[in-house]
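Q: pasting the sequence and the predicted model now:
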Amino acid sequence: MDYSKLENQACFPIYALSRVLTAHYKPILDEVELTYPQYLVMMVLWEHKQLSVKEIGEKLLLDSGTLTPLLKKLEAKKLLLRERSKADERIVNISLTEGGMKSKIKASHIPEAFKCSLGLTTEEITSLRKNINTILDKTLKNK
């Protein structure tokens, strides 16, 4: 197999799929005035209520340099609060505001709307997620 051809690359279809899936999210997320990365941060906070910047980064595989501008924008939208830890000023804790908690209700339709926009069954999405997570887990362990 000629691996110098684009069609034989494993990474390209993953990259292309990521871009296509994010594009499917855009009109749905526009309704709730969030970008896809902001939505990811909010999903983590809806689940955990409060986390440090480091913990959010670990869950989303993002560094603080990428997260800080996202968090500032979400804070400007009054969806979360950024506060330095009293025990250790190097730690910045992120917590949901009342508006951030209410935004979960506004965004509750997003997963189903996304699934419908793709035209995939729940089983197909579950299978895709399982396969991707298997590859992701293996590559992160070999890092």
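A: Great, that's in hand. Values in this document were obtained by computation on a predicted structure and should not be read as measured data.

Q: going by C-alpha atoms from here, please, whenever you check contacts or count neighbours.
A: Will do.

Q: which residues touch the residue nearest the centre of the chain?
A: For the chain, the residue nearest the mean C-alpha position is residue 40 (2.7 Å; C-alpha atoms, centre = their mean). When contacts are counted by C-alpha atoms under 8 Å, 6 or more residues apart in numbering, residue 40 touches residue 60.

Q: how about the strands in this protein?
A: 50-52, 80-84, 92-96 (DSSP state E).

Q: can you put these in TSV and add mean neighbour count?
A: What follows is the strands of the chain, written out as TSV (neighbours: other C-alpha atoms under 10 Å):
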stretch	mean neighbour count
strand 50-52	17
strand 80-84	17
strand 92-96	21
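
Q: for those, give me TSV that also has distance to residue 2.
A: Formatted as TSV, the strands of the chain follow (distance: least, C-alpha to C-alpha, whole Å):
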stretch	distance to residue 2
strand 50-52	46
strand 80-84	49
strand 92-96	48
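
Q: included below, for side-by-side comparison, is a second structure:
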Amino acid sequence: MASRNTPRNTALSEQALRLDHQLCFALYSASLAMTKLYKPLLDELGLTYPQYLALLVLWEQDGVTVSDLGEKLYLDSGTLTPLLKRMEAAGLVSRLRDAADERRVLIRLTADGRQLKARALSIPGCVLQAAQCDVAEAMTLTRQIQTLRNRLTA
């Protein structure tokens, strides 16, 4: 049975195509705004946003494999390897072959990489202040976005 293209259905369909009704655009533009907010904060640390994300993982658990890091960051090895090489050249991490399995490469923080954590401690507070929300609201938004991401990648 074919659907009827009534004026009401056409109007509803056209409303669905409004830019301000697009979840994808809300996420995209929020991501751009968030990246713009982070840039000067990370410039002070000499980091790019992807480097900061990699350090967040390593500050939680040092010595992860490249594949584990890629899985946590949703990055493939083609993107992650040059990022890690730049971080190694900057003295933030070292890449070592796993003695138990030489196919695996472990990423470890250097002393400089560990020390950078203390300088990064103010970043989450700056983000909350700029977003004008408290920790509870930020965590609720984070969980909602993570749920959406998990549904989309399932």
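A: On my side now, so go ahead. No experiment lies behind these values; they were computed from the predicted model shown.

Q: fetch the TM-score of the aligned pair.
A: Once superposed, chain against chain, the TM-score is 0.90 (TM-score structural alignment, normalised by the length of structure 1); 141 aligned residues with a C-alpha RMSD of 1.4 Å.

Q: ok, back up a step: aligned against structure 2, show me the partner of the residue nearest to the centre of structure 1.
A: Residue pairing (TM-score structural alignment): residue 40 of structure 1 is matched to residue 53 of structure 2.

Q: and the helices in structure 2?
A: 7-16, 23-43, 49-60, 66-73, 77-89, 111-120, 123-131, 135-153 (DSSP state H).

Q: quick one: which of those helices is nearest residue 104 of structure 2?
A: The closest of those to residue 104 of structure 2 is helix 66-73. By C-alpha to C-alpha, the value is 7.5 Å.

Q: for the closest one, give me every contacting residue.
A: So helix 66-73 of structure 2 is contacted by 53-54, 57, 76-77, 80, 104-107 (C-alpha under 8 Å, 6+ apart).

Q: related to what we said a few turns ago, in JSON lines: the helices of structure 2, plus distance to residue 97 of structure 2.
A: Shown next, in JSON lines, are those (distance: least, C-alpha to C-alpha, whole Å):
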{"stretch": "helix 7-16", "distance to residue 97 of structure 2": "51"}
{"stretch": "helix 23-43", "distance to residue 97 of structure 2": "29"}
{"stretch": "helix 49-60", "distance to residue 97 of structure 2": "17"}
{"stretch": "helix 66-73", "distance to residue 97 of structure 2": "10"}
{"stretch": "helix 77-89", "distance to residue 97 of structure 2": "14"}
{"stretch": "helix 111-120", "distance to residue 97 of structure 2": "19"}
{"stretch": "helix 123-131", "distance to residue 97 of structure 2": "32"}
{"stretch": "helix 135-153", "distance to residue 97 of structure 2": "30"}
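
Q: looking at those helices, which is closest to residue 98 of structure 2?
A: That would be helix 66-73 among those, by C-alpha to C-alpha, at 10.8 Å.

Q: matching residues in structure 1 for the closest one?
A: Counting by TM-score structural alignment, helix 66-73 of structure 2 sits on residues 53-60 of structure 1.

Q: what residues sit buried inside the matching stretch?
A: The neighbour-count check on stretch 53-60 of structure 1 (16 or more other C-alpha atoms under 10 Å) flags 53-57 as buried.
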